[in-house]
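Undergrad: Sequence plus predicted model, see below.
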Amino acid sequence: MHDEAVHDPLRGRVAVITGAARGIGSALARQLSGVGMHVALLGREERSLHQTAAVLPGPTLCVEADVTDQDALDRAAEQVARELGDASVVVANAGVAAGGPFRQTDADLWRRVIDVNLIGAANTARAFLPQLARTHGYFLQIASTAAFGSAPMMSAYCASKAGAESFARALRGEVEPDGVTVGIAYVHWTGTDMISGLEDHPVLRALRSHQPWFARRVHSPDQVAGWLTAGVHRRALQIYAPPWLRWCQPLRPLFPAVVTRVARRELRRSTAEELAVDIGVMGAGGRADWDAYSSDPRRSRPPQ
């Protein structure tokens, strides 16, 4: 076991994780640091980033950055290279979600979900690909089973995760000649604050209740981070969290019709008042991002 640790290909290399302040990002930072990586934690919540970094055994760097701000990510990439070295692993994990009927969801909030989950992933890749090309590194896009079948009341999240998956697939072919591998992680129900109000969300509650018992299980961020870490070691093209999700890939053409059927039944039995209760940002991390975004004085500046 000692020999395995000494020869671990990740030991001493640099990992960058966006959305590292909490949830899967924080858990993944702990696991990658535990195998000997030097970890750069990027996110909106500086205090939470430092709390996560304080318990990591190896060298760390915390950078407060908004993934929708390309200039901020470019500066973060320069700081990572200067203080830790070029990144060998970059995980585009930052994500937010909003629930509720599309017509009643604030347009800026709907767009913010797309900006963080999809545009933020592209910005992350753009900032760090030069480093990954030098290290022949690994870029991991965190996707979701939300990309398998779009759930009503979650239009922005599902669209963004489907887009992020498609972006990563397209990027994979472009950067392979540079020695860079692009992986996609499909994450199912995970016990983060994003789904803390799951039972109050009528469509998600119904979809989960129609899944087989093993598919209804909510996994801890640490367990999911363990599957992701194993995939990073293998430079896997696809990582399934949990592993049984790999058997769902051939069935994906069926999922949209099944999701639509279950959701239609639930929407018909719910009142407009019941559906309206769920409008807004999901989870503490999403609320922190939305509060920071809403209070940014640059939003109110007239176009130049």
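TA: The structure has been received and is ready for your questions.
Undergrad: CA atoms for contacts and neighbours, from now on please.
TA: Noted.
Undergrad: Spell out the residue ranges of the helices in the protein.
TA: In the chain, the segments counted as helices under DSSP state H are 2-6, 23-34, 46-54, 70-83, 107-114, 120-135, 155-175, 202-209, 221-234, 255-269, 272-276, 284-294.
Undergrad: Looking at those helices, spot the one closest to residue 245.
TA: In terms of CA to CA, the element of those nearest to residue 245 is helix 221-234, at 12.1 Å.
Undergrad: could you dump the helices of the chain to TSV with distance to residue 15?
TA: What follows is these, written out as TSV (distance: least, CA to CA, whole Å):
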stretch	distance to residue 15
helix 2-6	17
helix 23-34	8
helix 46-54	13
helix 70-83	9
helix 107-114	25
helix 120-135	10
helix 155-175	18
helix 202-209	33
helix 221-234	10
helix 255-269	34
helix 272-276	41
helix 284-294	21
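Undergrad: I'd like a version of these in a markdown table, one that adds mean neighbour count and distance to residue 248 as further columns.
TA: Output for the helices of the chain, formatted as a markdown table (neighbours: other CA atoms under 10 Å; distance: least, CA to CA, whole Å):
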| stretch | mean neighbour count | distance to residue 248 |
| --- | --- | --- |
| helix 2-6 | 9 | 33 |
| helix 23-34 | 24 | 22 |
| helix 46-54 | 18 | 34 |
| helix 70-83 | 18 | 35 |
| helix 107-114 | 18 | 25 |
| helix 120-135 | 21 | 24 |
| helix 155-175 | 20 | 16 |
| helix 202-209 | 18 | 15 |
| helix 221-234 | 19 | 17 |
| helix 255-269 | 15 | 9 |
| helix 272-276 | 13 | 29 |
| helix 284-294 | 17 | 28 |
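Undergrad: Use this one as the comparison:
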Amino acid sequence: MQDSPLEDRTVVVTGAARGVGAALARELARRGARLALIGHELGALESLAASLPTPALAVGADVTDGDALERAAVLVRSRLGPPSVVVANAGIAQGGPFALTDMASWRRVIDVNITGSALTASAFLPDLVRTSGYHLQIASLASIAAAPLMSAYCASKAGVEAFAHALRAEVAHQGVAVGIAYLNWTDTDMIRDADRHAVLRELRARMPPPVRSVLPPELVATRLARAVERRRTAVYVPAPLRLVQATRAALPAVIMRRSRRALPRLEAAGQLTPTGLLGAGGLADDVEARRRDLPDGG
């Protein structure tokens, strides 16, 4: 792609092993960016890096490990140069009734999605100040409208939205821009796994048509890449999510009324069960967590 402001710029993407992160990495490389791909699935990141048309670096790091992210930042600077853009994309999800949820899993969603985003910003903020760069926080429809049976995910995405607003106000005078990407259902391993569970499949099916459709990750990546090029404060994918933002104050009451009707039926059918961490990314995170719990770290 000609004349992109991203050409020859270094861009960091966390959670790039698959889904939106991988699609965004490909789209940014197509626009001439050098990519630093960060996550704990090093093999998948290395395969993606090797397939990109521009210089790319795969770095194995858990986003909840601040020391690992600091080391990653040093490596990225030395190999690719200081980043002009950081995309905090890494995230996991689980579903099911809060009362039946394994709290260690619930806390892990919070830790990856909120703490991981903050640690990512912390590790690379000196670079963004140096380059007058742009930080894009990947959020969700769940940041705007909290749904039943997704308490950890909704809490985490509301948290990253608030974090991004606060960070934007702190760093604007330093020339750093901060954007929030509000994404809806995207055709990723996480969403395909969610659709295997009747309760989450029905949750999506009961949404209004504009926001229940599942979008291809390539389309989402194109919209995100444009937002990065233009240093957008907010990007909504699909665009009608902007209308949901405008009505968010009324949403809790609407969601509660619908839940009161739907949940008793689902409970009677035995469909209100915990899902565990969703998708291949959730499985990989669970494997990584088990490795970390071993006495010698694996």
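TA: Right, received. Where do you want to start? All figures in this text were calculated on a predicted structure; none of them were measured in a lab.
Undergrad: What does the superposition give as a TM-score?
TA: TM-score of the superposed chains, computed with TM-score structural alignment, normalised by the length of the second structure, equals 0.95; 296 aligned residues with a CA RMSD of 1.7 Å.
Undergrad: if we can go back for a sec, looking at the helices of the first structure, which is nearest to residue 193 of the first structure?
TA: Proximity to residue 193 of the first structure (CA to CA) singles out helix 284-294 among the helices of the first structure, at 6.2 Å.
Undergrad: Tell me the counterpart residues of the closest one in the second structure, please.
TA: The aligned range for helix 284-294 of the first structure in the second structure is 280-290, by TM-score structural alignment.
Undergrad: Which of the helices of the first structure sits closest to residue 64 of the first structure?
TA: Comparison of those against residue 64 of the first structure by CA to CA identifies helix 46-54 as nearest, at 5.5 Å.
Undergrad: For the closest one, name the packing helices and strands.
TA: Contact analysis of helix 46-54 of the first structure by 3 or more CA pairs under 8 Å, 6 or more residues apart in numbering; DSSP states H and E lists helix 23-34, strand 38-43, strand 60-64 as its packing neighbours.
Undergrad: State the distance from the equivalent of residue 96 of the second structure over in the first structure to residue 246 of the first structure.
TA: When the first structure is aligned by TM-score structural alignment, residue 96 of the second structure is paired with residue 100. Residue 100 of the first structure sits 29 Å away from residue 246 of the first structure, going by CA to CA, to the nearest Å.
Undergrad: same check, this time on residue 191 of the first structure
TA: According to CA to CA, residue 191 of the first structure stands 20 Å off from residue 246 of the first structure.
Undergrad: Between these two, which has more neighbouring residues?
TA: Remark: of residue 191 of the first structure and residue 246, residue 191 carries more neighbours, 18 against 14, as counted by other CA atoms under 10 Å.
Undergrad: And that one, how far from residue 66 of the first structure?
TA: Distance, residue 191 of the first structure to residue 66 of the first structure, by CA to CA: 24 Å.
Undergrad: likewise residue 36 of the first structure?
TA: The gap separating residue 36 of the first structure from residue 66 of the first structure is 27 Å, by CA to CA.
Undergrad: Now do the contacts for residue 147 of the second structure.
TA: 154, 255 (CA atoms under 8 Å, 6 or more residues apart in numbering).
Undergrad: Under the alignment, what does it map to in the first structure?
TA: In the first structure, residue 147 of the second structure lands on residue 151 (TM-score structural alignment).
Undergrad: With residue 45 of the second structure instead?
TA: Match for residue 45 of the second structure (TM-score structural alignment): residue 49.
Undergrad: Would you check that its match makes contact with residue 19?
TA: No: Residue 49 of the first structure is beyond contact range of residue 19, at 9.0 Å (criterion: CA atoms under 8 Å).
Undergrad: Residues that sit against both of those two, list them.
TA: Contact with both residue 49 of the first structure and residue 19 is made by residues 41-43, according to CA under 8 Å, 6+ apart.
Undergrad: sorry, back to before: among the helices and strands packed on helix 46-54 of the first structure, which comes closest to residue 280 of the first structure?
TA: Among those, the nearest to residue 280 of the first structure by CA to CA is helix 23-34 (19.4 Å).
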